[in-house]
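>>> Provided below are the primary sequence and the corresponding predicted coordinates.
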Amino acid sequence: MSNTPSPASASSSIDATQAGDGMRLRDRRHVSNWLLSICVMLLGMIALGGATRLTGSGLSIMEWRPLTGIIPPLTHAQWEHEFALYQGIPQYKILHDGFGLAGFQQIFWLEWIHRFWGRLMGINLLGGLAFFAFRKALTRGLVIRLLVFFVLGGLQGAIGWFMVASGFRPDSTAVEPVRLVLHLGMALLLYVAILWTALSVRFPEPEVLPDMAGARRTRTFLHAALGLVGLTIVAGGFTAGTHAGFVFNTFPLMDGHLIPEGYAKLSPFWYNWIANIPAVQFDHRLLATVTALTIGLTVLTGMKTKLTTRAHAAVALLGWAVLIQYALGVTTLLLVVPVWAGTIHQTFAAILLGVGVFAMHTLRGARRGRS
């Protein structure tokens, strides 16, 4: 009788094989796909956040109820109650006075969907964690990391309310730009952390890179590029928060000037970077251009280097992604920030960041100290 295993049994054996951390290969695929689904939901959340900001919907829900807020108004009396609360804030009196209950319901539903989507992400994370932990498909370290992500997700909800509450001030019709950037930054931090975790679960061991010296050069440029992507997104957050995109709608010059007039009119000087509209928009343009050039250098270096197929594909994809994002930014500016363009531009910034993280993950083997 032959002892040679059948193809089916061999496949089962491969699926059951455990890596050094104890996770089975089959479980890795399932856990990675689940974490990637959360990343996709985070992209949806970023898109919804952009839409709520551009339509002025973010202040339409005046109460923060993490649990009971999942139920929208169900009766006319409840709708009248919510509308009465909204009529008491400056945004209604200055921007929407007289637009009626029907108009209020339109902006309410967009903000409600935004908050509901956040709750769905929490359910997805906690439910998946419980399911895979019950199946013993997770290591202890991964369970702890995922619990930290859940806590940070809850904190993100609190930061969201902290941001919204700033729009209730007597002299305000929008949220504070600093709080908006804090809220966006936390969302991107979670996105990057969960994406990196998903990739590490799927690909636990770094690939062997044929040209280590060239891979390290590529990785160094990529580090700089990702740092610039982050700074550009922060600058974009201040551009959105100060509504700087609605002026200087020419490109590449700003109303005929390379550097706009009034760039340094505020004191202290650094305050121009977060509150002075000409400076805020110029900084975003400048950072976007430097970022695109740095990614271009990264792509050229990576394409000339002997890397793995996956690493080459990731670097090339990063080049295409930054071209798309730059074109989206110019389009949004020239069209004076229509809702659809502004929303896509904000969302694709996160996609560009994600592609950069993927490229960095493929080059893990080039870290200093590795042979």
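Now that the structure is in, tell me what you want to look at. Numbers count the residues shown, from 1 in each chain.
>>> Please count neighbours and contacts with C-alpha atoms only from this point.
Will do.
>>> for the stretch 101-250 of the chain, what spans make up the helices?
140-165, 177-202, 212-241 (DSSP state H, counting those that start in this stretch).
>>> of all these, which lies closest to residue 106?
Closest to residue 106 of these is helix 140-165 (C-alpha to C-alpha; 17.9 Å).
>>> Quick one: list the elements packing against the closest one.
In this structure, helix 140-165 packs against helix 100-134, helix 177-202, with contacts taken as 3 or more C-alpha pairs under 8 Å, 6 or more residues apart in numbering; DSSP states H and E.
>>> circling back: now render the helices of the stretch 101-250 of the chain as a markdown table, adding distance to residue 282 and mean neighbour count.
Below are the helices of the stretch 101-250 of the chain laid out as a markdown table (distance: least, C-alpha to C-alpha, whole Å; neighbours: other C-alpha atoms under 10 Å):
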| stretch | distance to residue 282 | mean neighbour count |
| --- | --- | --- |
| helix 140-165 | 25 | 17 |
| helix 177-202 | 16 | 20 |
| helix 212-241 | 9 | 21 |
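>>> Below is structure B, check it against A:
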Amino acid sequence: MAQKRSIFEDVGSEDSTRATPRGGMIDARPRGARKAVRAWLWVLFALVVAMIFVGGLTRLTDSGLSITEWAPVTGAIPPLNEADWQAEFEAYQQIPEFQLQNNQMTLSEFKSIYWWEWGHRQLGRVVGLVWALGFVGFLVTRKIPPGWTGRLILLGALGGLQGAIGWWMVASGLGGDRLDVASYRLATHLGLAFVILGLIAWYASNLSRSEAELIQARRAREPVLTRFASWLLALTFLQIILGALVAGIDAGRNYIDWPLMAGGFFPPDAFGIEPVWRNFFENDATVQFMHRMTGYLLFVVGLVFFLRARKSSLRKTRATWHAVIAMLVLQIILGIVTVMHSSPWYLAILHQLGAVALWVFIIRARHQNAYPAQQSVRTA
């Protein structure tokens, strides 16, 4: 039977020995080295951007077919003597690009294009090594934040797939009567590079805040603007793929008048290849027309979404969308200037890097819409 308590007894005197209530999951201290993993991801991000840059220069210098075999391990060692160089050159002489286009090339000229492709492949090996060392290191030391192991493995798997697709692309130009790699394989290769880049940027943005902060921020998300950013991201990805098709068949070096094409809105001979479906991948007039029209559509859609985003009460949301529309306008102007100058390598590579910047800015805007950063009333 419980003892009677005095009405003058201090409230809570017998509860003083009870354990202090524990907080929930949202109050728990962050586990894992979020800052260290995030820094590692940004290193990977920089390397992937460098891969896109060097890959673009490799294509623009027609160097992509100079190495005719895929040797992931032994291929890291370049030719070390004159006999090795001669063997590599003889292998290159067996493919259509040399026989039909570069049959006057000297060994010295071959060495210059060989180094571009070797450097591109070597950089790919560095990306894989940085991923492997970082992932294994964080795994062994148990520094990977909860729930992130699968995401980091996904990045490594996509990187490995990218290497295989790169060889699949190169192999398309080693036989038959093709002088270059297949444009749709080039588009697949570049498209996957942007997917990897986007995932790294998204993951790094998530790791910039704790899980508790992300959960709290998600409650204030702006669903309409998040959807707008997703749609703009999808349309931008389509434009990037079309840009890769333009690059794959050198379509940017023809039809250099603007806003017309060969004096008209619709270019002549847009469906001159049989069967008809091949025109959408191999006809320089059709591919460049699609790229132009998608660019105009992208600008209109981006402008509409930007005008809607300006009404947001969050200052950082407005700032991210201002960055998107500014980069979009710059990228369109750069594209027009590039085609009107018949796509010189320096403008073409700058246009490709502009696509990288636009891609990242849209991802940044989507992240801000999905996980709005807190702000005080004064900064609204």
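Nice, thanks for sending it over. Treat the numbers as computed from the prediction; the structure is a model and nothing was measured.
>>> Quick check: TM-score for this pair?
The TM-score (TM-score structural alignment, normalised by the length of the first structure) is 0.87; 345 aligned residues with a C-alpha RMSD of 2.2 Å.
>>> burial measure for the residue mapped onto residue 348 of the first structure from the second structure, as a count.
Using TM-score structural alignment, the partner of residue 348 of the first structure in the second structure is residue 354. Counted with other C-alpha atoms under 10 Å, the neighbours of residue 354 of the second structure add up to 19.
>>> In space, what's closest to residue 354 of the second structure - neighbours in sequence excluded?
Computed as C-alpha to C-alpha, 6 or more residues apart in numbering, the closest residue to residue 354 of the second structure that is not its neighbour in sequence is residue 331, at 5.8 Å.
>>> so who does the one you found touch?
351, 354, 355, 358 (C-alpha atoms under 8 Å, 6 or more residues apart in numbering).
>>> quick one, helices of the stretch 251-380 of the second structure?
Secondary structure of the stretch 251-380 of the second structure (DSSP H, counting those that start in this stretch): helices located at 279-282, 284-309, 315-340, 345-370.
>>> Relative to residue 127 of the second structure, which of those helices is closest?
Of all the helices of the stretch 251-380 of the second structure, helix 345-370 comes closest under C-alpha to C-alpha, at 17.7 Å.
>>> Report the mean distance between that closest one and its aligned residues in the first structure.
After superposition onto the first structure, helix 345-370 of the second structure sits on average 1.2 Å from its aligned residues (mean C-alpha distance after the TM-score superposition for the first structure).
>>> Farthest-apart pair in the contacts of residue 331 of the second structure, please.
Across the contacts of residue 331 of the second structure, the longest distance by C-alpha to C-alpha is 10.5 Å; it joins 351 and 358.
>>> In CSV, list the helices of the stretch 101-250 of the first structure along with distance to residue 357 of the first structure.
What follows is these, written out as CSV (distance: least, C-alpha to C-alpha, whole Å):
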stretch, distance to residue 357 of the first structure
helix 140-165, 18
helix 177-202, 7
helix 212-241, 8
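>>> closest to residue 334 of the first structure out of those helices?
Closest to residue 334 of the first structure of these, according to C-alpha to C-alpha: helix 212-241, at 14.6 Å.
>>> What angle do helix 277-304 and that closest one make with each other?
Using axes from the mean of the first three to the mean of the last three C-alpha atoms, to 10 degrees, the direction of helix 212-241 of the first structure lies 160 degrees away from that of helix 277-304.
>>> which strands and helices sit next to helix 212-241 of the first structure?
Helices and strands touching helix 212-241 of the first structure, by 3+ C-alpha pairs under 8 Å, 6+ apart, are helix 177-202, helix 277-304, helix 339-362.
>>> Show residues contacting the shortest one.
Outside helix 339-362 of the first structure, the residues within contact range by C-alpha under 8 Å, 6+ apart are 43-44, 46-48, 50-51, 54-55, 188, 192, 195-196, 199-200, 206-207, 219, 222-223, 226, 229-230, 233, 310-311, 314-315, 317-318, 321-322, 325, 328-329, 331-332.
>>> Name the residues of it that are buried.
Neighbour-count burial for helix 339-362 of the first structure flags 339, 341-362 (criterion: 16 or more other C-alpha atoms under 10 Å).
>>> One more: the second one?
Along helix 277-304 of the first structure, the positions that meet the burial threshold by neighbour count (16+ other C-alpha under 10 Å) are 277-285, 287-289, 291-292, 294-299, 301-303.
>>> after superposition, how close is that helix to the second structure?
For helix 277-304 of the first structure, the mean distance to aligned residues of the second structure following superposition is 1.1 Å (mean C-alpha distance after the TM-score superposition for the first structure).
>>> could you give me the residues in the second structure that that helix aligns onto?
Under TM-score structural alignment, helix 277-304 of the first structure corresponds to residues 284-311 of the second structure.
>>> next one: the matching stretch to chain centre, how far?
In terms of C-alpha atoms, centre = their mean, to the nearest Å, the gap separating the centre of stretch 284-311 of the second structure from the centre of its chain is 19 Å.
>>> Equivalent analysis for stretch 358-368 of the first structure, please.
21 Å.
>>> now the helix or strand where residue 97 of the second structure lies: which residue numbers in the first structure?
Element membership for residue 97 of the second structure, per DSSP states H and E: helix 96-100. Counting by TM-score structural alignment, helix 96-100 of the second structure pairs with residues 90-94 of the first structure.
>>> likewise stretch 153-164 of the second structure?
With TM-score structural alignment as the criterion, stretch 153-164 of the second structure aligns to 147-158.
>>> Same question for stretch 56-65 of the second structure.
Against the first structure, stretch 56-65 of the second structure falls on residues 50-59 (TM-score structural alignment).
>>> How much space separates residue 181 of the first structure from residue 114 of the first structure?
Separation of residue 181 of the first structure from residue 114 of the first structure (C-alpha to C-alpha, to the nearest Å): 17 Å.
>>> coming back round to it: need the helices and strands packed on helix 212-241 of the first structure in TSV (columns: distance to residue 100 of the first structure).
Listed next are those as TSV, based on distance: least, C-alpha to C-alpha, whole Å:
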stretch	distance to residue 100 of the first structure
helix 177-202	28
helix 277-304	32
helix 339-362	22
